[in-house]
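Q: 3D model of this:
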Amino acid sequence: MAIKHLRTAFASQYQPGQPARLVAGEAMQEPGGDYEALHKQMKRLFNSKPGKKYGRFSEDLGECPFSAWLKDYLEDKQSFSALTDRLFGQWQELLNACQEEFDGHLMLVHEALADSEVAYLLVLETDSAMRFDGSERLDATDIISLSRLNLAVRIELDDWLGENGSDNYLTLVHGRGTGEPGDLFIRLAGFTNNVDVEKETLTFLDAVEAFAKNSEPEKAGEVRAKAYEFCKDQHALGEPVEIEALSGYLDENQPERFKEFASQNAELPESGVLHPDHRKVKKLVRIAGSGGGMSVSFSSDLVNQAVYYDRDNDALTITRLPKALREQLQRYLETREE
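A: Next comes the predicted model:
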């Protein structure tokens, strides 16, 4: 990982209806050191965030000019400093009309990876901390939060501008509770949602389930487990699921088998890429439910082995109880008997 360019600006809007305040730092080239460490942590938070959205830049350049400015910078028609001057200026204008209080550091990073280039636009939040000053008096200060990231967008530059570009080169983190500033950030980034994650999750689950049922009975559980493992690993990397890569992972001896099966039995996108929600994909390997004061969760492999469901009586029988659960039940019953 190597940061080519980075710049930050602190923006605040404490009195809605009044001009927002913005203080920009200098544009830095290959800052290294602590900046690399900070960006690495922000990437970890970005990749781990559930519920990300996928899309592309809005075609309304009058309303969302960031993509045009970014393209000019990448084509050496303007400097990174000029690009960020424009970007920060628009952010301040958007916050001028914001009716909610806001403060945060806007950071734009252009990063070169081993085989591609990406850009990140993030809002860094702050946490309060206490310290002793030089006179040993307690003082409150603000520090960058290394555990929260609620507004960010990643731009896959090669997928956007390359000859074989993807239709979904933007990945958005839009946390709950960000309110109007969150909506303004989406407008600043020019993000347009182009992927129905819920639909693609169902497509993924249906394709894997059908393939598992079509496999040898003793290998069905292995298929589900490997599909979930692959999806989880992709989520950790912040990457979608490529059907061709998944197919090879599920069966190294016949790497095309799942791909061919899925193309015939599921409505796959032309790109051959899905963006399933890894939380819902967990249904492949776990059965869970709660309600009426009860919460039950167990591996799907235990059905008809240690967990038995009686459909006629709507009853669940569990054998081989976990040791901790057995001990809790025994203590509870002993207390009731006393």
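Q: for the rest of this, base every contact and every neighbour count on C-alpha atoms.
A: Noted.
Q: list the buried ones in whichever strand or helix holds Tyr120?
A: Using DSSP states H and E, Tyr120 sits within strand 117-124. Going by neighbour count (16 or more other Cα atoms under 10 Å), the buried part of strand 117-124 is Glu117, Val118, Ala119, Tyr120, Leu121, Leu122, Val123, Leu124.
Q: so which elements touch that strand?
A: strand 102-112, strand 151-156, helix 157-161 (3 or more Cα pairs under 8 Å, 6 or more residues apart in numbering; DSSP states H and E).
Q: now render those as a markdown table, adding mean neighbour count.
A: Below are the helices and strands packed on strand 117-124 laid out as a markdown table (neighbours: other Cα atoms under 10 Å):
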| stretch | mean neighbour count |
| --- | --- |
| strand 102-112 | 20 |
| strand 151-156 | 23 |
| helix 157-161 | 17 |
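Q: closest one to Gln305 among the ones you listed?
A: strand 151-156 (44.8 Å; Cα to Cα).
Q: which other residues reach the closest one?
A: 46, 117-123, 169-175, 178, 182, 185, 189 (Cα atoms under 8 Å, 6 or more residues apart in numbering).
Q: could you pull out the strands for the stretch 51-200 of the chain?
A: 53-57, 102-112, 117-124, 126-132, 138-144, 151-156, 170-174, 191-193 (DSSP state E, counting those that start in this stretch).
Q: for those strands, which one sits closest to Gly25?
A: strand 102-112 (9.9 Å).
Q: structure for this one too, so we can compare:
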Amino acid sequence: MSIKHAIAHQLVCASESTLTLRPDLYPLDDSLNTLLAQIKSAFFNRASKQYGQFDNANGTVKTLLEQWSSQDLSFAELTVQWLKQLRMAIEQDEQETEGYWFFAEEETEQDRLLWFFQLKHKHGIKLNKSIDIEASSVIDFAKLGFGGCIDLAAFAQQEQKYLTISFGFGDRALQSSLVNFIDFVDTVNTAEDTERFLEIVKAYSQSLPQEAGGNYRKKALEYCAEQDKLGELVVADEMAEVIKDQVPSQTEQSLTDFIETEQPELKKEFIPNRSALKKFQRYTGKTKEVSISFSNENLGKTIQFDPDNETLTITHLPPSLVKQLHSALRDNEG
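A: Now for the predicted structure:
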């Protein structure tokens, strides 16, 4: 079992604030594994993650982590102090929040991680064993609140990137308070890293025969999107190996060779940014009257662009749109 410790506490900050503390750690069982797995899945599916570190040497959370690392605090004591300080910060900012704060230490062969998330319930009704109707509530993973992950090994080494945070449903008013409390500073520009890498992939694809180049670029984007869903890095060498069958056998350079020749300073591994990926997957634009979105694969095929007149010519329209246009034409003629 990869979970070493886990606990949760309830914090309500409203007209009156209450902090309900769980006295002991959770037993390490399958239900706990399932809970953390669902939290991680929801976290990895978020597009708005930020990567960085603690800004202040004497920040609250950083100080607590150092005390825990030196065994001056137990895991349970770490979380209790974390919540007490968070309660004070939210009250001081006159903000409101309600939920359960879950903490878990996870250790695998590769990593030692500290997860922290605000969990919220959704309410409903159910049929019980007696087939009576009664109120019920479960954790709403679709509305996972603020949280993140600390790479404890990287934190101990004071690397530049060891803290990942993400805001969730209903966090907008709290964002400033939570960032200040965590004392977070962004040290990684994932959008810039993704765009630079995809530009070099695009340049390499253009060096291949047209059809092969289009397929290579498509597979590269699919690979990056899949890594994003898994919460994994994109490593240039690994990606080049996975999609090497898209490169014609007579091609002299691999993607790795092309990068070393054209842009050797490029990051060879990076965190994929979902918004940046979408820019390379689709062309989009809208005004008050018109909204257009199409896959980049269609440009030059079913969609032609005339740069002189700045016009698009579209063939093979969606059947539903054709039907609507015919109906509109008949209405106008009538």
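Q: adding distance to Lys282 of the first structure, write the helices and strands packed on strand 117-124 of the first structure out as JSON lines.
A: Formatted as JSON lines, those follow (distance: least, Cα to Cα, whole Å):
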{"stretch": "strand 102-112", "distance to Lys282 of the first structure": "32"}
{"stretch": "strand 151-156", "distance to Lys282 of the first structure": "25"}
{"stretch": "helix 157-161", "distance to Lys282 of the first structure": "29"}
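Q: out of these, the one nearest Leu333 of the first structure is which?
A: Comparing these by Cα to Cα, strand 151-156 comes nearest, at 49.6 Å.
Q: re earlier: will you turn the strands of the stretch 51-200 of the first structure into TSV that also has distance to Ala324 of the first structure?
A: Output for those, formatted as TSV (distance: least, Cα to Cα, whole Å):
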stretch	distance to Ala324 of the first structure
strand 53-57	40
strand 102-112	45
strand 117-124	42
strand 126-132	38
strand 138-144	40
strand 151-156	41
strand 170-174	38
strand 191-193	46
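Q: Glu270 of the first structure is nearest to which of those?
A: That would be strand 53-57 among the strands of the stretch 51-200 of the first structure, by Cα to Cα, at 15.2 Å.
Q: could you say what helices and strands the closest one packs with?
A: Counting by 3+ Cα pairs under 8 Å, 6+ apart, strand 53-57 of the first structure packs on strand 170-174, strand 191-193.
Q: tell me the residue in the second structure aligned with Ala129 of the first structure.
A: Aligned by TM-score structural alignment, Ala129 of the first structure pairs with Gly124 of the second structure.
Q: test my guess that its match contacts Ile133.
A: No. With contact defined as Cα atoms under 8 Å, Gly124 of the second structure does not reach Ile133; the gap is 10.4 Å.
Q: that older thread, and the buried residues of strand 117-124 of the first structure as a markdown table, adding distance to Glu218 of the first structure?
A: Formatted as a markdown table, the buried residues of strand 117-124 of the first structure follow (distance: Cα to Cα, whole Å):
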| residue | distance to Glu218 of the first structure |
| --- | --- |
| Glu117 | 43 |
| Val118 | 43 |
| Ala119 | 45 |
| Tyr120 | 45 |
| Leu121 | 47 |
| Leu122 | 47 |
| Val123 | 49 |
| Leu124 | 49 |
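Q: just flag the most distant two among the residues you listed.
A: With distances taken as Cα to Cα, the most widely separated pair in the buried residues of strand 117-124 of the first structure is Glu117 and Leu124, at 21.5 Å.
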